[in-house]
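**Q** A predicted structure for the sequence below; I have some questions about it.
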Amino acid sequence: MADTQYDVIVLGSGPGGYVAAIRCAQLGLKTAIVERELLGGICLNWGCIPTKALLRSAEIKHFMEHAGDYGLKVACKIEADLEAVVKRSRGVAKQLNQGVTHLMKKNKIAVHMGEGTLTGPTSLTVKGEEGEEKLSAKHVIVATGARARDLPFAKADGKRVWTYRTAMTPPDMPKKLLVIGSGAIGIEFASFYNDMGADVTVVEMLDRIVPVEDKDVSAFLEKNLTKQGMTIMTGAGVEDLKVSDKGVKAKIKDAKGKVGETEFSHCIVAIGIVPNTEGIGLDKLVEMDRGFIQIDGMGRTKSKGLWAIGDCTPGPWLAHKASHEGVTAAEAIATELGLKGLHPHALDRANIPGCTYCHPQIASVGLTEEKAKEAGHEVKAGTFPFIGNGKAIALGEAEGFCKTVFDAKTGELLGAHMVGAEVTEMIQGFVVGKTLETTEAELMQTVFPHPTISESMHESVLASYGRALHI
């Protein structure tokens, strides 16, 4: 008979849940995790990681098709084997799932597979293959994540109307694809299927794609994706979808209010998420806003002993935010249980980076220029184009830029926004800078290695103060 009493039980094993469990175990707490499907959650199995494997395949295909730009000849015709591409992606996901399984064993975390339902702030039942278990703990962390939001008039069917899950293991290759929504998920799949040869149309109801990004980034990306052959419709909305065995007919109202009907082979719906907070016993235990659990800076809910982290709580809904919240909650719990020497801090949302792995990549942290002005800052902003960067030109990746936004009075770094090759790997430099409360002075005095694309980060800071050297 498995143990049923713990110091901490974590409900959900995504990047928030499993990291929280590991940190609890490291701090000497007797810890269990409850998971209804796959260890690692959506991120490892159906989200962040396997999508990057798909996008890597598309990137390699793109490079092969443009081999002539690098003085190389490809003797054979380049074809995408969708089944093999998906198989590689699933292999990556499986490897990472097994890695989390290993981490649970290494840290002596009890794993209860099954559907968990809270019976109180610190107790729950788990219905699994071997029947029902009753578990209790001194503290419970809810990390149940979220799922894709459906269109009210056309629910995903896995055949013609897809969410991200079907888009990752497609039954067939779309010929003409409609992507509804241009956030990170929508744009990443639009980029992947466009590179794989589909005719892609993106419909976004707001006036620009990737609307959380700086306006300059949105404008650059739209121009670049259009050049790649995508159709981008902003200020537009899908009013109706008629689904048949052969495809979907979409009624789309454009920015001018004109309604037209277009046929597509498939449709991906990427219009946001719904938190997984219903039907698990939370109703009287927590406060919710549109289904999202309301928490304090450490992850506490209104019920003593009950905590929540990740995508089932207010955004941004990002894996790295969930992991950080998991560590914070674990250390706050250990402190409450009497462990000395820990000093957990509430998460500063201004320092959470966002990355979108389309082609070209996008990465950002902090305030856009527009938001900084709205917040009352007098700003200094500068942009440096990759065409002025030697490494970017040598790589054949000279399209893109880095933009930085500073408070004109104090020199505080308010935000950084990048689009182009490898920017998702470079943004962390600005994230560290913001976390250390840097100003332009420290960034200007930092020596950046040459030749690297990261030099454009330095130049954008210089450009903000009229001192750029290479433009």
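**A** That came through, no problem.
**Q** C-alpha from now on. contacts and neighbour counts both.
**A** Will do.
**Q** center of this protein - which residue?
**A** Nearest to the mean C-alpha position of the chain, by Cα atoms, centre = their mean, lies residue 318 at 4.6 Å.
**Q** can you tell me which residues contact that residue?
**A** Taking Cα atoms under 8 Å, 6 or more residues apart in numbering, we find residue 318 in contact with 310, 311, 354.
**Q** Compare these and tell me which is most surrounded.
**A** Among the contacts of residue 318, the one with the most neighbours (other Cα atoms under 10 Å) is residue 310, at 31 neighbours.
**Q** ok, it to residue 41 distance?
**A** Distance, residue 310 to residue 41, by Cα to Cα, to the nearest Å: 11 Å.
**Q** Next: residue 336.
**A** Residue 336 sits 28 Å away from residue 41, going by Cα to Cα.
**Q** In terms of neighbours, single out the busier of those two.
**A** residue 41 (23 against 12).
**Q** so that one touches residue 14, yeah?
**A** Yes: contact status for residue 41 versus residue 14: in contact at 3.8 Å, counting by Cα atoms under 8 Å.
**Q** In addition, the following structure is provided for comparison:
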Amino acid sequence: MNTRGVNTQATDTADVIVIGGGTGGYSTALRAAALGLDVVLVERDRIGGTCLHRGCIPSKAMLHAAELVDGIAEARERWGVKATLDSVDWAALVATRDDIVARNHKGVEAHLAHAGVRVVRGSARLTGARTVRVEGAGSTPEARADSTLGAHAGSTPGAQSPSVPGVYDFTARRGIVLATGSRPRVLPGLEPDGRRVVTSDDALFAPGLPASVLVLGGGAIGVEYASFHRSMGAEVTLVEAADRIVPLEDGDVSRHLTRGLKKRGIDVQAGARLLDAEVLENGVRARVRTVRGETRTVEAERLLVAVGRVPVTEGLDLAAAGLTTDERGFVVPADWNRLRTAAPGIHVVGDLLPPPALGLAHASFAEGLLVAETLAGLRPAPVDYAAVPRVTYSSPQTASVGLSETEARARGREVEVNTMPLTAVAKGMVHGGGGMVKVVAEAGGGQVLGVHLVGPNVSEMIAESQLIVGWDAEPSDVARHVHAHPTLSEAVGEVFLTLAGRGLHQQ
């Protein structure tokens, strides 16, 4: 029954129902549609999720601006180019960032529309293993303009398309995909206010540039934000409870990154913990217990909490499909090879997955492809998380793939390790930013287990190493290939030449 154009109840059917329009969700939808499946994608906020709107894309746009600022200082201090930085036009910087995000957003929506994915706005909850109820539903304006919306192949004859607000019940013929993502973890008593206390979701949208920042959390997110604010002139204190920053990376990565950040004037406090914090009128005052057992008081205009993220499952009503979360809130697959849950027909992708999943956007893309192809009846290879690259876009950058030295030894592997500073090659001297290449391989010329990079632009160098690790290459396989000179990637080639017994410049 319709009243004044408000649809109170309607039903529809699709092959696949995806709940969540972030990287994992929309990649699942696009691939499933490309394989001929009728797909409904439900999103209550904006297509693209955290990565596009609050994380990966806007933060990397801001970090690029930070690189430009750092370049001015390097030109003046190292190269004799008498350049000065008058000021940062925050409004102009934000406008450029937002334009990049908006264009990406429109691009993703256009891809979905072109693929015939039916995008439904609203909050979804499970009502069974194959059924979903969407409340407050309404299709996107782009989808309403698509003449295929109400008569999509495979939709229930006579079913109403979600073009007006209301409640819709959907049934999935092949399966449901959970892709509702995560949110920043907050600390009790330090609730974000968007100005003095912020999380990674709102740090870039807080007003102006603070003169000082206290960053809690030395993982990739915390390090990136510490790096950005330092480039923009802020005094930065970075506090990490573990005994080193980026604690999930190889120990040498942490050591070189710490050295680079300290050289830039960032006060890195690893092995430290927050005792308490007080929110003041124009900032925060915190007490920190250092690794030496000393108590320090840190005052800053802004406190940025980057102590991890938690899965978003509230309102999904997992119990209606016979599902539960683990003690950390993750939805654990019953079959990791297919990312299938204990409820037949329900799959999970993205930040809802526990380790060994990585909670990275590019890993979510791979998960989406895997699930879509599984639902289409194909037999795709499982996601090899060890072969997924990990990048921290700070200055210096880090990029890794595969096992760390410690992980390899803990698994009982006999390993051979070779490390080379980037400054040992000419292009590394040109950049002057320090850094290193480290390779962990099986002893005796065996399989390459991990590659770890620190330095300028190493995020653009990791693809080669991803293939090396993913294809189980040996050092001799890599050593046959010639690396361009002079480049930073030349250092990667040199490390493998040495491991293969053909060392040239490395002694």
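**A** Arrived safely. Computed from a predicted model, the values in this text were never measured in an experiment.
**Q** returning to that earlier point: the residue nearest to the centre of the first structure matches what in the second structure?
**A** Using TM-score structural alignment, the equivalent of residue 318 of the first structure in the second structure is residue 360.
**Q** now the residue nearest to the centre of the first structure: how far from residue 115 of the first structure?
**A** Residue 318 of the first structure sits 24 Å away from residue 115 of the first structure, going by Cα to Cα.
**Q** try residue 71 of the first structure
**A** Look at residue 71 of the first structure and residue 115 of the first structure: by Cα to Cα, they are 56 Å apart.
**Q** Which of these two has more residues huddled nearby?
**A** A side-by-side neighbour count of residue 71 of the first structure and residue 115, using other Cα under 10 Å, places residue 115 first with 19 against 7.
**Q** Confirm for me that the more buried one is in contact with residue 130.
**A** No: using Cα under 8 Å, residue 115 of the first structure makes no contact with residue 130, being 11.7 Å away.
**Q** ranges for the helices of the stretch 1-150 of the first structure?
**A** 17-26, 41-46, 48-65, 82-106 (DSSP state H, counting those that start in this stretch).
**Q** any chance of those helices in JSON lines, plus distance to residue 169 of the first structure?
**A** Below are these laid out as JSON lines (distance: least, Cα to Cα, whole Å):
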{"stretch": "helix 17-26", "distance to residue 169 of the first structure": "25"}
{"stretch": "helix 41-46", "distance to residue 169 of the first structure": "9"}
{"stretch": "helix 48-65", "distance to residue 169 of the first structure": "10"}
{"stretch": "helix 82-106", "distance to residue 169 of the first structure": "6"}
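**Q** Just name the most buried of those helices.
**A** Of the helices of the stretch 1-150 of the first structure, the one with the most neighbours on average (mean count of other Cα atoms under 10 Å) is helix 17-26, at a mean of 26.
**Q** what's the average per-residue distance for it once overlaid on the second structure?
**A** Aligned to the second structure and superposed, helix 17-26 of the first structure gives a mean residue distance of 0.5 Å (mean Cα distance after the TM-score superposition for the first structure).
**Q** so how far is residue 281 of the first structure from residue 300 of the first structure?
**A** Going from residue 300 of the first structure to residue 281 of the first structure by Cα to Cα gives 17 Å.
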